[in-house]
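Chemist: Okay, here's the prediction I keep looking at, along with the sequence it came from:
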Amino acid sequence: MPLPGERAIRKLGNDISWARGRRHISQASLAERMGASLSTVRRMEKGDVKVPIHFLARALHGFGVIRALEHLLDTPNDEIGLTLMDKHLPKRVRSKSGGSSGAL
């Protein structure tokens, strides 16, 4: 895994730990709510990259912030993807024979 990816997952794990603590939820209680083992919660909070994403999603859902996951790569706001797609647009658009101007 690239280093920036590891850092991001470590930060997410740390943030989950803080969120759990602020809500006064034990690791065992979070594990039960998530349908996970206590060791999975511990690994997740340490930023273990091998924790399946569905456990991260369950934790975010439990904290009421699952919408953040939904918007990580929101395609209408993907500036890089949209820019790359725009580069492949034709420079000129020719009308087909038949006289349609293409006006809406």
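Modeler: Nice, thanks for sending it over.
Chemist: all contacts plus neighbour counts: C-alpha atoms, from now on.
Modeler: OK.
Chemist: Could you identify the helix or strand that succeeds whichever helix or strand residue 8 is part of?
Modeler: Using DSSP states H and E, residue 8 falls within helix 3-22. The helix or strand immediately downstream of helix 3-22 is helix 27-34, counting by DSSP H and E.
Chemist: structure B:
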Amino acid sequence: MNDNCKTLVNNPLTNPDGNPLITSSRHGLTSFQGERALVAIGNNIRTARLRRRDTEEAVAQRVGVSRHTWRRLEQGLPTVSLGLFVEAMVIYGFERQLFDLANPDLDHIGKSMEARHRPQRGIAK
């Protein structure tokens, strides 16, 4: 086993199968699922831009970033600011979807865990 594999196996952030939840990528710490999501979102933003026949240069200027930075957003690179992501979502009409991101009312697992740890009244000890 090479050193890279040992690092991943001994990573305390692993799932029960021993697979890493977070791995080091060339762009920083990003989980596999996180990287896939960023790339998919970047592709979706690119599709929205192309459907509207916007150029990278025009939309970058509209939000106040360089064309290079806008391209990095569309590539799904995790180093792009969250503010730029939000602005891109608003520009292309996805602002309603933003409010569902991390909405605690939609966190069924968290709500279930909270209910299990809630003190129960009226139970004799």
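Modeler: Sure thing, it's come through. Here the structure is a predicted model, which means the values were calculated and not measured.
Chemist: The second structure: matching residues for the helix holding residue 8 of the first structure?
Modeler: Here helix 3-22 of the first structure aligns to the second structure at residues 32-51, judged by TM-score structural alignment.
Chemist: Stretch 65-79 of the first structure too?
Modeler: The aligned range for stretch 65-79 of the first structure in the second structure is 94-108, by TM-score structural alignment.
Chemist: Now find how far off-centre the matching stretch is within its chain.
Modeler: 13 Å (Cα atoms, centre = their mean, to the nearest Å).
Chemist: related to what we said a few turns ago, helices or strands up against the helix holding residue 8 of the first structure?
Modeler: Applying 3 or more Cα pairs under 8 Å, 6 or more residues apart in numbering; DSSP states H and E, one finds that helix 3-22 of the first structure makes contact with helix 38-46.
Chemist: Next, the angle from the helix or strand following the helix it packs on to helix 27-34.
Modeler: Note on helix 38-46 of the first structure: by DSSP H and E, the next helix or strand toward the C-terminus is helix 53-62. Orientation check (axes from the mean of the first three to the mean of the last three Cα atoms, to 10 degrees): helix 53-62 of the first structure against helix 27-34 gives 100 degrees.
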